[in-house]
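Engineer: mind folding the following:
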Amino acid sequence: MADKSKLWYLENFNLFSSLKQDSMMELNKISLEKEIGKNQPVYFPNEPSNSIFMLKTGRVKISRYSKDGKEMILAFINPGEVFGEMAYLGEEERTDIAIAVEPSYICAINKDDFSQFVGENPSLNLLMKKIIGLKLKNCSDRMGDLVFKDAKQRIISFLFMISSENGKKIGDQIIVKPFFKHQDIADITSCTRQVVNDVLTNLREKGTIFFDRKKLIVNRPGELKKLINN
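Structural biologist: Model (predicted):
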């Protein structure tokens, strides 16, 4: 992509929305653009944590594997989000794996260059800590869901989380684009694909949600929230 396009994408990250134009130009200089094919890795566990990444287009899956090879999906990264951010806090090696689940464009910034940039733009330090804190909270919440909630509650909790964090409110509805494949939801919530299909179909029949391959529409967010603990 052209350098001008890279700058346009950077300007549309919420993290950088308050920066002045000269700061944006400097950020543009220190960031590198990469195209990652579907099912290709961005990084592996035990690799040096040298960079911080920002997703421009596509979707990236963050996972961790147990010693017996079982995958635990920690998060899906959507356009406009930062990942690999623990490098900013001094992480030496990656503890998880990042895979592009669809063709993706990312911006990569060397962690030392980014730290210097943040030093020149102190407001970013607080925003980065908020982002990291929120991700750690979401990870903790997911662990709690796996321990204390049944399969239906975990799926509904996931739907509520992504609609709250990634959805766009239009009137009384919340729209999430793109939506997840049923198998992805099953992997995230530690359920079977059939259980996910049954729960989503039931919610759609009741009119609580609507979904297809491209989007999720939450028609009654309040009702969805109540169902998490029912």
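Engineer: when you work out contacts or count neighbours from here on, use the C-alpha atoms and nothing else.
Structural biologist: OK.
Engineer: same for the lengthiest helix in the chain, what does it pack against?
Structural biologist: The residue-count maximum for a helix in the chain (DSSP state H) belongs to helix 123-148. Applying 3 or more Cα pairs under 8 Å, 6 or more residues apart in numbering; DSSP states H and E, we find helix 123-148 packed against helix 111-120.
Engineer: just the buried positions in the longest helix of the chain, please.
Structural biologist: 124, 128, 131-132, 135, 142, 145-146 (16 or more other Cα atoms under 10 Å).
Engineer: how many neighbours does the nearest residue in space to Glu35 that is not next to it in sequence have?
Structural biologist: With sequence-adjacent residues excluded and distances taken as Cα to Cα, 6 or more residues apart in numbering, Glu35 is closest to Tyr105, at 4.6 Å. Using other Cα atoms under 10 Å, Tyr105 is surrounded by 21 other residues.
Engineer: one more sequence to fold, the one below, so I can look at both together:
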Amino acid sequence: MGFKTAKKGDVIYFSSSDVPRVFVLKKGAIKIVSLDEDGNETIKDIIQKGDLFGELELESDKDSNEYAKALTSEVSICSFLLSDFENLLLKYPNLALSYTKFVGLKMKRLKNSYANLMSKDARTRLLTFLKDWSEREGRKEGNKITIDNYLTQNDIAQIICTSRQTATLLLKELEENGLMYYGRKEIIIEDISKL
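Structural biologist: Sure, this is the predicted structure:
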């Protein structure tokens, strides 16, 4: 196992590296970004403390063109060689069961994201994202929730599958209606029950 720290904006790993690894995020938040043939970035996932990322399919994909980038000021990860991780799963059945549950939850999140994309408008997808984010990371004071903001408006737009302009308009609309405050460092949702 190896440990690594990173600062905001640092690239943590590339999927095309010669030595496939599995990572566990110990502190902070990162985004998994995919690059297309034209060099355009697309956010595939936001990884938070305790999540696994890397070669999760337990086989190396040399054609994949993705990387992980630190979103918060302090990121700490530990990593395993893919072969060592596979051996751990064989040696400790409880770990293998936990890993299976983790992969199942990831699949469920992907399924829900796809369903939201197909059946909900951009505003509803934004509200759903804000509720999920506040549930995972928000600090609650009654119905008021404060979230440390490490995402740009463009990041949020990619997560909810809309343009940056649409995301910006929707965030401004929520602010104008007094439902939330969006700042570079934090997001304050005045009353989560009204979202």
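Engineer: any idea how far Met1 of the second structure is from the alignment partner in the second structure of the residue nearest to Glu35 of the first structure?
Structural biologist: Mapped onto the second structure by TM-score structural alignment, Tyr105 of the first structure lines up with Ser76. As judged by Cα to Cα, to the nearest Å, Ser76 of the second structure and Met1 of the second structure stand 13 Å apart.
Engineer: list the contacts for the one residue sitting closest to the centre of the first structure?
Structural biologist: Geometric centre of the first structure, nearest residue: Ile77, 2.6 Å, by Cα atoms, centre = their mean. By Cα atoms under 8 Å, 6 or more residues apart in numbering, Ile77 of the first structure lies in contact with 55, 59-62, 83.
Engineer: ok, back up a step: any chance of CSV for the buried residues of helix 123-148 of the first structure, columns distance to Ile109 of the first structure?
Structural biologist: Shown next, in CSV, are the buried residues of helix 123-148 of the first structure (distance: Cα to Cα, whole Å):
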residue, distance to Ile109 of the first structure
Leu124, 14
Met128, 14
Ile131, 17
Ile132, 17
Lys135, 20
Arg142, 29
Asp145, 34
Leu146, 34
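Engineer: Pro79 of the first structure and Thr57 touch, don't they?
Structural biologist: Yes: counting by Cα atoms under 8 Å, Pro79 of the first structure touches Thr57, with 5.1 Å between them.
Engineer: what's the overlap in contacts for the two?
Structural biologist: In contact with both Pro79 of the first structure and Thr57: no residue, using Cα under 8 Å, 6+ apart.
Engineer: circling back to that earlier point, so what corresponds to the residue nearest to the centre of the first structure in the second structure?
Structural biologist: Checking TM-score structural alignment: Ile77 of the first structure goes with Ile47.
Engineer: please name the nearest non-neighbouring residue to that match.
Structural biologist: Ile30 (5.2 Å).
Engineer: report the secondary structure state of the one you found.
Structural biologist: The three-state label given to Ile30 of the second structure by DSSP: H, G, I helix; E, B strand; the rest coil is strand.
Engineer: what lines up with Lys26 of the second structure in the first structure?
Structural biologist: Using TM-score structural alignment, Lys26 of the second structure pairs with Lys56 in the first structure.
Engineer: my guess is its match meets Ile106, correct?
Structural biologist: Yes: if you go by Cα under 8 Å, Lys56 of the first structure and Ile106 touch, sitting 5.3 Å apart.
Engineer: comparing these two, which residue is more hemmed in?
Structural biologist: More crowded of Lys56 of the first structure and Ile106, by other Cα under 10 Å: Ile106, with 26 against 23.
Engineer: and the more buried one, that's in a helix?
Structural biologist: No: counting by three-state DSSP, Ile106 of the first structure falls outside a helix, being strand.
Engineer: from Leu27 of the first structure, how far out is it?
Structural biologist: For Ile106 of the first structure, the distance to Leu27 of the first structure - Cα to Cα - is 14 Å.
Engineer: map Ile131 of the first structure onto the second structure.
Structural biologist: Aligned partner of Ile131 of the first structure by TM-score structural alignment: Phe102.
Engineer: how near is its match to Ala122 of the second structure?
Structural biologist: Taken as Cα to Cα, the span from Phe102 of the second structure to Ala122 of the second structure is 28 Å.
Engineer: so where do the helices sit in the second structure?
Structural biologist: Counting by DSSP H, the helices of the second structure are 82-91, 93-119, 122-137, 153-159, 164-176.
Engineer: what's the last one aligned against in the first structure?
Structural biologist: If I follow you right, that is helix 164-176 of the second structure. With TM-score structural alignment as the criterion, helix 164-176 of the second structure aligns to 193-205.
Engineer: which residues are contacting that stretch?
Structural biologist: Contacts of stretch 193-205 of the first structure (Cα under 8 Å, 6+ apart): 151-152, 155, 182-183, 185-186, 209-211.
Engineer: can you say which of those are buried?
Structural biologist: Judged by 16+ other Cα under 10 Å, buried ones among the contacts of stretch 193-205 of the first structure: 151-152, 155, 182, 185-186, 209-211.
Engineer: can I get those residues in JSON lines with distance to Asn197 of the first structure?
Structural biologist: Listed next are those as JSON lines, based on distance: Cα to Cα, whole Å:
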{"residue": "Ala151", "distance to Asn197 of the first structure": "12"}
{"residue": "Lys152", "distance to Asn197 of the first structure": "11"}
{"residue": "Ile155", "distance to Asn197 of the first structure": "10"}
{"residue": "His182", "distance to Asn197 of the first structure": "7"}
{"residue": "Ile185", "distance to Asn197 of the first structure": "10"}
{"residue": "Ala186", "distance to Asn197 of the first structure": "9"}
{"residue": "Ile209", "distance to Asn197 of the first structure": "13"}
{"residue": "Phe210", "distance to Asn197 of the first structure": "13"}
{"residue": "Phe211", "distance to Asn197 of the first structure": "11"}
